[in-house]
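# Predicted model follows, preceded by the sequence.
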Amino acid sequence: METACISPLRLPTKEIQSSMRADSLKEDQTLPGQGGRVLSSSTTLGNQGTNVRPQSAVAIGSPVFRDRGNSFSEDERRPHSQQSDPADHWQMSPKVQLSPVQPMGPLPALDRSFVSATLRSANRINKDCLDYGLPKRESLGKRLHRNLSDSRLLESMGSDSASVTSLRSNYSVLSPIRHQDVRNRSFLEGSLLGSGALLGADELDRYFPERRVGVYIATWNMQGEKELPANLEDLLLPTDSEFTQDFYVIGVQEGCPDRREWEIRLQETLGPYYVMLYAASHGVLYLSVFARRDLIWFCSEVEHATVTTRIISQIKTKGAVGITFTFFGTSFLFITSHFTSGDSKVYERVLDYNKIVEALALPKGLPDTNPYRSTSSDVTTRFDQVFWFGDFNFRLSKDRAEVENAMTRTVGRDMSPLVEHDQLSKEMKDGSIFKGFHEAPIHFFPTYKFDIGCDIYDTTSKQRTPSYTDRILFRSRQADDIKAIMYTSCSGIKTSDHRPVIGVFQVKLRPGRDNIPLGAGQFDRSLYLEGIRRRITRELKRKEAMKNQSNSTICSIS
C-alpha cells in the first residue's frame, strides 16, 4: 500500500508575492456605503441591509493582507458580530470641513457683457477691441456646423471627412461653395424655374429659410424744420423691438432744406450694417431705401418716378415719389405722398390719389413679374408687394370737443371710437380710394396737430381737430403675403407738428430668374463712409465726455 506524501506548504517567492498582490488588488474592490469593506469582484450583493461576505478570502499571513489591513479602521478589524452598523457610523461621523478652492492662476476674461445687481458686478465687452484668439478646433467645427445657414450641404458632405475638414479649416461661418458651382455657375442665365440662379430657390432658401423678409416703414411730415432731431434712434430703432429689419424705407413730407444731411443722419443711425440702396426726391418729398449690406447683391436695378398733384407743377409740395426694385423674384413698390390739406377737402384728396396711380410711370425697364394681373390704369397692380405711406391729410369728421372726449374714453389701446369717424377709413370702405389696400389696426392716438416740443394738441386760434393724417397702407398680389408686426407712432420726436408713424412687416418672397438687370451691389458709398465717420466721431466724443466727467468727480484733500 502506497502512502501519499503531502509536501509542506511553501511560501511564494517575492516575484510571486508581488504578482499575487497585484492580482488581488485588481480583483477586489471597495464598495462605497459599506463601511469601506473590501469585496471581491465576484461578490453578489443583496439588499443594503444584508451583510456582505467575500466568497474568497486572502490568507491572513500574506503580505497582501498586511498591506490592506493597515488601511482598515479599528471598527473593521473587530469580529463581524461586534462591528457597528455602517449607517450609525455614517451619522455619528463629524461634519467634514473642506478647505476653500484656490484658483491656480488669474481667472480667464469673460467673453460676454452682463450686469447683475445680486452679484454686485458687471462686465462689458467692446467687441471692436477683442483679441480674436482662435478656439479649439473641435469647438470651432461645432460652431461652424451650427451657424452655417445651409446646413443641408454639410449633412450631404458628412460622409466625406476630407471635405468637411477642408471646409472647417476656412474659419468662416459663410455658406460653403463647391468647386463645381464656381466652375459651372455664371449667374447670368437662370433656368425656367430659377434653380441654380443667383436669384433662384437655392439662394433664397439659404438666406431666408422661411421665405419672408422684414421691412421697416417710417413716414414723417417734418414741417420743413431746418434743425433735425438730436437723436433719430427713436424713429429707426424703437426700444419695443429687439431686432432690426432687412429693409428700412423712410418717407418724408415737407422735408428739411438739406436733403443730403438728412440722409447722412439716417446712415449714421443705422450704422455699418446697412447701406443706402437708393434715394429719390420730388421737391420737399424725400424717399430713402436702406438695405442690409449683404443683401444688395440680390436686388435688381432701382427705378423711381414722381408725380405732381399741384395745378402749378413748379410748386412741388404736394404729390408723390415712388421707388421700385425686384428682390429675388418679388417686385416691390414704395410710394410716399402728400395729399391736399383741409378738413373738408375729401374729394380733392381722392383726385390726388387717382392722378398718382394713373401717372406714376413705373416700371420702366424692369420686367413685370405677373403681367396678366396688371392694368395700365393703376400702377399698384404691376407689382407683387406695394407700400403706400405719407401725409394723406384725411381728418376725423367730428369737432374737437367730441374727439377729445372720445380719446378720454378709450380703454387700453382700443381706438375704435376715434377710427369710426376717420375720413380715410370711410372712403376705403366705399371703394373710392386705395382699392385693394389694407391697414393694420390703429392702436395709437392721432398724430396731428401738436404744439412743437410737447404732447399738447393745437392750442393756436385755429384749434385744429386731432386727426390720423399720417398712415401706412399695403397691398399684395397674393393674399396674406404681407403680415403686419407693428404699427404705431413715434412720440419721442417732437420737432414737428406731426408725429412720425412706423410699421414693421413680414413680406413673402419668391425665387426669381436672372433675366433682370441686376444692381450688382450698387449703393451710395460716399454716404456710407460719411455716416460711419460721424458715428465714430460721436462715440469718441461721448467717451471723452464721460472720462472728463469721471475725473471731475475726484477730489483730493491735501
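Good, I have the coordinates.
# C-alpha only now, for contacts and for neighbours.
Fine.
# can you tell me how far Gln267 sits from Glu233?
Separation of Gln267 from Glu233 (C-alpha to C-alpha, to the nearest Å): 11 Å.
# Of the two, give the one with the bigger neighbour count.
Using other C-alpha atoms under 10 Å, the more surrounded residue of Gln267 and Glu233 is Gln267, with 24 against 16.
# what about versus this one:
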Amino acid sequence: MVTTTVIADLCIFLLTWNVGTHSPRDQQLTSLLALNGNSTCPGNQLPDIYVIGMQEVSTKQVLKIFQDDPWVLKIASALQEHEFVKVEAKQLQGILITMFAQHKHIPHMKNIETEATRTGLGGLWGNKGAVSIRLSLYGTGAVFVCSHLAAHDDKLKERIEDYHQIVDNHKYDSVGYRRIFDHDFVFWLGDLNFRLSGNMSAWDVRTDVENGRYADLLKLDQLNLLREKGNAFSLLEEQQPDFAPTFKFVEGTNDYDLKRRPAWCDRILHRVQSNVYPGIVLSANQLSYQAHSDYTLSDHRPVSATFNYRVESANQTFTDEELYEMTHGAASTPTAPNVSLTFAFILLVAVPYFQH
C-alpha cells in the first residue's frame, strides 16, 4: 500500500497586466485580487501566494523618496489586512514583478533571488525584456518570470529573439538552479505581444470574437503555432484561453480599438518537472485562467490564473528542510525575505498614501 505525505499544498495566484503607464491611485483591486469572495482556490480560500507581473508601469516616480513603485504599494495596501507579506519585487523600467505570501509560508521560502534581462534595442534598453523572482519554495526550486516582448504584428521574429535572449541571459546563484529551466516549477507571464497570423482584418477578428469563435482564432495564434513548431515557449504548457482577446481596447471601455487587430497578448504559461527526485511527486494543477473585463484602465485587460502547487512524497516522510537538502544542496546558504522591514514599510507608507 502506497502512503503519501503532502509536503506542500499551496494555491498560487498569478496576474499579468499591461497598465499603459497609468497610475494605480483610483484603482480598487479587491475584485482583481480575489479578495471579495470570488477566489478560485480550493474552498474559496484566499491564495497562499500572489505573484503579480506588470508591463508599461510608469517610470516617472510619483514619490521618489519611496523605493517601491506605486503599484507595489497599492497591492500591499489591498493585501495587508489579510496579513500578506511582501516577499520581493523587481523592476526593469516599465516591467515589474512582485510577490506576496501569507505569514505562515515565509519560513519555507529560501534562496530568494531576482534577475532582469533587457531586450529592447538589441539588449541596450529595458523597455522590453523580463524580470524574475526565483526561490526555494518548500524545498523545491520555483521561478516566476514576467516579460514584455516586442510589439506589433510584423515583429514575430523579434519576439522569438527576445524569448531566447531572456532564457540565455537569466542566471542565478543557487546551486542546481542557474537558469530558468533548471527549476522544478517555472511560471512565465506577461505581455508576450503575440498576435494572429494571416491577413484577417480587425473587423473580421472582432466579428469572430463577438460570435465566440475563440477556438478558430486560436488556431492562428502565433504563440500556439510557435510552441507546436518548437521555436519558442515549447517547454511550457498553457491552458487555452476561453476568454476574449485582451488587446487592444479603447481605454476606459470594452470596445476594441480597431487600429490594431484584437489578439491574446497577455498570457500565463507554466512547466513542472514532475518526477525528478526519487519518491517525490511535483504537480501544478491549473484551477483557473481568466481575463478581467471590469478593469478598463489601459488598452489591455488583466489576466489571472491560479495553480494548485503540490509537493508529495510516496512511502517516505520528508520535511521540506530535508527536501531542500536534496534539491538545493547542503552547501547553499539560505536567504529569506526581511519580513520586519516589509511590515514597517507597508504600515507606515502604503496606507496613508492611498487614503488621500
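Structure received. Computed from a predicted model, the values in this text were never measured in an experiment.
# Residue in the first structure paired with Gln91 of the second structure?
The equivalent of Gln91 of the second structure in the first structure is Ser281 (alignment by TM-score structural alignment).
# for its match, helix, strand, or coil?
Look at Ser281 of the first structure: counting by DSSP: H, G, I helix; E, B strand; the rest coil, its state is strand.
# Then Ala344 of the second structure?
From three-state DSSP, the assignment for Ala344 of the second structure is helix.
# if we can go back for a sec, next, count neighbours for the nearest residue to the match of Gln91 of the second structure once chain neighbours are set aside.
Nearest-residue entry for Ser281 of the first structure: Leu287, 6.1 Å, with adjacent residues in sequence omitted and distances by C-alpha to C-alpha, 6 or more residues apart in numbering. The local packing count at Leu287 of the first structure equals 27, with neighbours defined by other C-alpha under 10 Å.
# Cys11 of the second structure belongs to a strand?
Yes: assignment of Cys11 of the second structure by three-state DSSP places it within a strand.
# In the first structure, point me to whatever sits opposite it in the alignment.
By TM-score structural alignment, Cys11 of the second structure lines up with Gly214 in the first structure.
# who touches that match in this structure?
Gly214 of the first structure makes contact with Gln245, Asp246, Phe247, Val504, Phe505, Gln506, Val507 under the criterion C-alpha atoms under 8 Å, 6 or more residues apart in numbering.
# just to confirm, which helix or strand has the last one in it?
Taking DSSP states H and E as the definition, one finds Val507 of the first structure inside strand 501-508.
# Count the neighbours of Thr4 of the second structure for me.
Thr4 of the second structure is flanked by 15 other residues according to other C-alpha under 10 Å.
# What sits closest to it if chain neighbours are left out?
For Thr4 of the second structure, the spatially nearest residue (C-alpha to C-alpha, 6+ apart) is Ala314, at 4.6 Å.
# Give me the residue at the spatial middle of the first structure.
The residue at the geometric middle of the first structure, judged as the C-alpha nearest the mean C-alpha position with C-alpha atoms, centre = their mean, is Phe243 (4.0 Å).
# and the gap between the equivalent of that residue over in the second structure and Ile52 of the second structure?
The criterion is TM-score structural alignment: under it, Phe243 of the first structure has Gln45 as its aligned partner in the second structure. Note on Gln45 of the second structure: its distance to Ile52 of the second structure, by C-alpha to C-alpha, is 18 Å.
# Could you do Lys259 of the second structure as well?
If you measure Lys259 of the second structure against Ile52 of the second structure using C-alpha to C-alpha, the figure is 29 Å.
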